[in-house]
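Asker: sequence? don't have it. structure:
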């Protein structure tokens, strides 16, 4: 049974809801509600959380007992965005009794549609941005952006909304990006399959991804992605065969960049570069960026590769030559090559320190990480720094 609103309407949250509901673009209200829903999600942690928390069902119950325009609007979004069928059914029963007059874009959220999806892709493939052309009832338009990181996933690393139609966003994006970046429409069903798979990975990552807008907008973006057509396929990155990997290594050793590295130590290290390149990211041994150079030097080689320091210490010079070879083969700009080589220079001193530090490696490192035990790499915590650095964030100021 609903209770009188009393002083609830004067509470700060209710004032914020009313302001965004009636005064601004709908995206402001939707972002606010999404942040409320995100705050009610199950916290992540290796051992879970023993603290009592307010769930979405608790919030909905509170709003159901306070009959205001603001609470009714919140409940409309909860009902549209939540995947809890039991909770949604309960909220809808409550909404049938509410009498407030609200904007149509709130009461008719079932009519929201995504007109198209555009992918922003850079030649270095650290990650892709997906721009969703969102149309709301009452003629409002907005753009939702989902960033899928390839270096850590593919995993959704960031997302945000823009209170402008996609055409306006793309016009400014095309004016801002360089010749190495493309903006092309993609199949909406395939985009949904890819983003949902990347959201599933994001949902289990610890520590969770965080940015100015993430995870606050996660519930909203997850719902918008679900409005795209189903039945799509996630593009498969095919790992090169052993013969293809051998051809890459042989091509390098026969090249001007690689002729001086034809000895047993460098052959072993070249196998490391090619194998790790084929295993991680987009499974392309010839793809090198400042970010995956950092990942290689500060995490993957120190943690996974077991060899003598006298051998491992030679890796950076080989890496520089291999990067030059890959960029020449791909025809990439010299400016990009310089930035990637500068990343090797930047991270080599720390790499040289790490390979000389007692540390767990291979299966032992994985076991100790799973148990929360030190591995010997903690002085440089690659996870926090790499999560902050990987891919970068694309923000458009309109």
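Answerer: Happy to help now that I have it. In this text the structure is predicted, and so the values were computed from the model without any measurement.
Asker: C-alpha from now on. contacts and neighbour counts both.
Answerer: OK.
Asker: pull the contacting residues for residue 78.
Answerer: 37, 60, 88 (Cα atoms under 8 Å, 6 or more residues apart in numbering).
Asker: among those residues, name the ones in helices.
Answerer: Among the contacts of residue 78, the members found in helices (DSSP state H) are 37, 60, 88.
Asker: tell me the one of those nearest residue 128?
Answerer: residue 37 (26.0 Å; Cα to Cα).
Asker: wait, what's in contact with the closest one?
Answerer: Applying Cα under 8 Å, 6+ apart, we find residue 37 in contact with 56, 78, 216, 219.
Asker: one step back: dump the ones in helices among the contacts of residue 78 to CSV, plus distance to residue 338.
Answerer: As requested, these are exported to CSV (distance: Cα to Cα, whole Å):
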residue, distance to residue 338
37, 44
60, 54
88, 54
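Asker: gap between the spatially closest residue to residue 112 that is not a sequence neighbour and residue 193?
Answerer: Among residues not flanking residue 112 along the chain, residue 136 sits closest, at 4.9 Å (Cα to Cα, 6 or more residues apart in numbering). Distance, residue 136 to residue 193, by Cα to Cα, to the nearest Å: 23 Å.
Asker: three-state assignment of the residue most central in space within the chain?
Answerer: The chain has residue 157 as the residue nearest its centroid, 1.8 Å off, counting by Cα atoms, centre = their mean. Put simply, residue 157 is strand when judged by DSSP: H, G, I helix; E, B strand; the rest coil.
Asker: that one and residue 202 touch, don't they?
Answerer: Yes - with contact defined as Cα atoms under 8 Å, residue 157 reaches residue 202; the gap is 7.3 Å.
Asker: quick one: which of the contacts of residue 37 is most hemmed in?
Answerer: Highest neighbour count within the contacts of residue 37, by other Cα atoms under 10 Å: residue 78, with 26 neighbours.
Asker: what's the helix or strand for it?
Answerer: Following DSSP states H and E, one finds residue 78 within helix 69-81.
Asker: how far off centre is that helix?
Answerer: Put simply, helix 69-81 sits 27 Å off its chain's centre (Cα atoms, centre = their mean, to the nearest Å).
Asker: next: stretch 319-333.
Answerer: With Cα atoms, centre = their mean as the basis, stretch 319-333 stands 27 Å off its chain's centre.
Asker: next up, a second structure to put side by side with the first:
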């Protein structure tokens, strides 16, 4: 372990924090579900600390000092690590001694024109190292953390690049940033980040303790039922939407499609459209002739929704193209499912 620590130390603070974060994740399966039953045996953190504590080398003291920071969900183990570090006389690198003084100075949210995701950037100072931590929140599925890690540019450069590309940029209150990230972390069902990100969730949870509490969580558009009702009423009373009858069945179908994605009835990306059609399936609750009309319904609804929200026509065209690409396979799948469940209607036409 001493050799490994010496090698990682040459790569800077975050490299060692991430390496120790992997140990914390493996030892905290109830929090970090990346290590699930059958993938890896849980690590006994108490035994790890016992084993590290018997070695006097400074590298082991460094391990204990880093674990003392990252074990935010294990206060008893945290205290053991801190006591052991205090009892040792080994000289620690300055940045390790300064870990408790790590600060997050700024939080910025880079949005997506169609609401698919938000990227939260944290400007972090660890000792004399400035780092930009990025947390991606995907709203098309569960508004969960879909990726996280350090980016190789300053937060100012990242913000300037986003503005140059026309992305919405919002300076966030630090407490709100913490609330958003904690909310998105709790929404994770199956972690989707790559193996290269292992250890970063533990680092992120530690960094969040450097932010103030009491912030406002993100409010999903799907919670604004009144706004959705206004949009649906405008659509189904329009000449284009009035042809979808019976209205109650089509409105229910459209509501299911909207709720299954970002929850925003007014903004539709290519990815959201494809995912919406992929996740619709035959059910006895649906009339099959209504369900197979889902692509046609979206093809008429999306231009009206985008006109109401001022979305550029080129983005609308991309969404409509995605519908056209997905429609044949969608229709074939739904009809096959209906036949399997006893719908004997002749769908050849």
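Answerer: Great, that's in hand. Remember, it's a predicted structure, so these values are computed and weren't measured experimentally.
Asker: strands of the stretch 1-150 of structure 2, start to end?
Answerer: In the stretch 1-150 of structure 2, the segments counted as strands under DSSP state E, counting those that start in this stretch are 103-110, 117-126, 129-138, 144-151.
Asker: how close does the second one sit to structure 1?
Answerer: For strand 117-126 of structure 2, the mean distance to aligned residues of structure 1 following superposition is 0.8 Å (mean Cα distance after the TM-score superposition for structure 1).
Asker: equivalent range in structure 1 for that strand?
Answerer: Mapped onto structure 1 using TM-score structural alignment, strand 117-126 of structure 2 spans residues 127-136.
Asker: for the aligned partner of residue 189 of structure 1 in structure 2, grab the count of nearby residues.
Answerer: Using TM-score structural alignment, the partner of residue 189 of structure 1 in structure 2 is residue 175. Neighbourhood size, residue 175 of structure 2 [other Cα under 10 Å]: 18.
Asker: now residue 116 of structure 1, nearest residue through space, not along the chain?
Answerer: residue 133 (5.4 Å).
Asker: contacting residues for that neighbour?
Answerer: Going by Cα under 8 Å, 6+ apart, residue 133 of structure 1 touches 114, 115, 116, 117, 141, 142, 143, 144, 165, 166.
Asker: what's around the first one, how many residues?
Answerer: The burial count assigned to residue 114 of structure 1 is 21, neighbours taken as other Cα under 10 Å.
Asker: relative to residue 211 of structure 2, how far out is residue 129 of structure 2?
Answerer: Distance, residue 129 of structure 2 to residue 211 of structure 2, by Cα to Cα: 18 Å.
Asker: of those two, which one has the most company?
Answerer: residue 211 (21 against 12).
Asker: who's in contact with that one?
Answerer: Here residue 211 of structure 2 is in contact with 104, 174, 175, 178 (Cα under 8 Å, 6+ apart).
Asker: and the last one, what element?
Answerer: Put plainly, it is residue 178 of structure 2. Here residue 178 of structure 2, judged by DSSP H and E, is contained in helix 174-186.
Asker: mean deviation of that helix from structure 1?
Answerer: Mean deviation for helix 174-186 of structure 2: 1.1 Å (mean Cα distance after the TM-score superposition for structure 1).
Asker: how many degrees apart are that helix and strand 129-138 in direction?
Answerer: If you take axes from the mean of the first three to the mean of the last three Cα atoms, to 10 degrees, helix 174-186 of structure 2 sits at 50 degrees to strand 129-138.
Asker: packing partners for helix 174-186 of structure 2?
Answerer: Secondary-structure packing of helix 174-186 of structure 2 (3 or more Cα pairs under 8 Å, 6 or more residues apart in numbering; DSSP states H and E): strand 103-110, strand 144-151.
Asker: any chance of TSV for these, columns distance to residue 265 of structure 2?
Answerer: Output for these, formatted as TSV (distance: least, Cα to Cα, whole Å):
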stretch	distance to residue 265 of structure 2
strand 103-110	21
strand 144-151	20
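Asker: between those, which one is closest to residue 11 of structure 2.
Answerer: strand 144-151 (13.2 Å).
Asker: mind checking how far the top helix by length along structure 2 is from the chain centre?
Answerer: Taking DSSP H as the criterion, structure 2 has its longest helix at helix 313-340. Offset of helix 313-340 of structure 2 from its chain centre (Cα atoms, centre = their mean): 26 Å.
Asker: same question for stretch 68-81 of structure 2.
Answerer: 26 Å.
Asker: swap in stretch 189-197 of structure 2?
Answerer: A distance of 10 Å separates the centroid of the chain from that of stretch 189-197 of structure 2, by Cα atoms, centre = their mean.
Asker: also stretch 279-298 of structure 2?
Answerer: Its chain's C-alpha centre and that of stretch 279-298 of structure 2 lie 29 Å apart, by Cα atoms, centre = their mean.
Asker: what's the end-to-end length of it?
Answerer: OK, stretch 279-298 of structure 2 end separation, Cα to Cα: 14 Å.
Asker: list the buried residues of it.
Answerer: 280, 282, 288, 290, 291, 292, 293, 294, 295, 297, 298 (16 or more other Cα atoms under 10 Å).
Asker: need the max-distance pair from those residues.
Answerer: Maximum pairwise distance among the buried residues of stretch 279-298 of structure 2 (Cα to Cα): 17.5 Å, between 282 and 298.
Asker: which residue lines up with residue 319 of structure 1 in structure 2?
Answerer: Checking TM-score structural alignment: residue 319 of structure 1 goes with residue 298.
Asker: outside of stretch 161-172 of structure 2, which residues touch it?
Answerer: Residues outside stretch 161-172 of structure 2 that contact it (Cα under 8 Å, 6+ apart) are 106, 107, 108, 109, 110, 111, 112, 113, 159.
Asker: for stretch 251-267 of structure 2, that is, sorry about that
Answerer: So stretch 251-267 of structure 2 is in contact with 114-116, 139-141, 143, 220-223, 228, 231-232, 272, 275-276, 280, 291, 294, 297, 302, 305-306, 308-309, 311, going by Cα under 8 Å, 6+ apart.
Asker: ok, stretch 254-264 of structure 1 next?
Answerer: Here stretch 254-264 of structure 1 makes contact (Cα under 8 Å, 6+ apart) with 252, 253, 267, 318, 321, 322, 324, 325.
Asker: quick check, the fifth one in a strand?
Answerer: No - read with three-state DSSP, residue 321 of structure 1 is helix and lies in no strand.
Asker: for residue 27 of structure 1, what is the corresponding residue in structure 2?
Answerer: So residue 27 of structure 1 corresponds to residue 14, using TM-score structural alignment.
Asker: repeat that for residue 59 of structure 1.
Answerer: Using TM-score structural alignment as the criterion, residue 59 of structure 1 maps onto residue 48 of structure 2.
Asker: next: residue 225 of structure 1.
Answerer: Residue 225 of structure 1 maps onto residue 208 in structure 2, by TM-score structural alignment.
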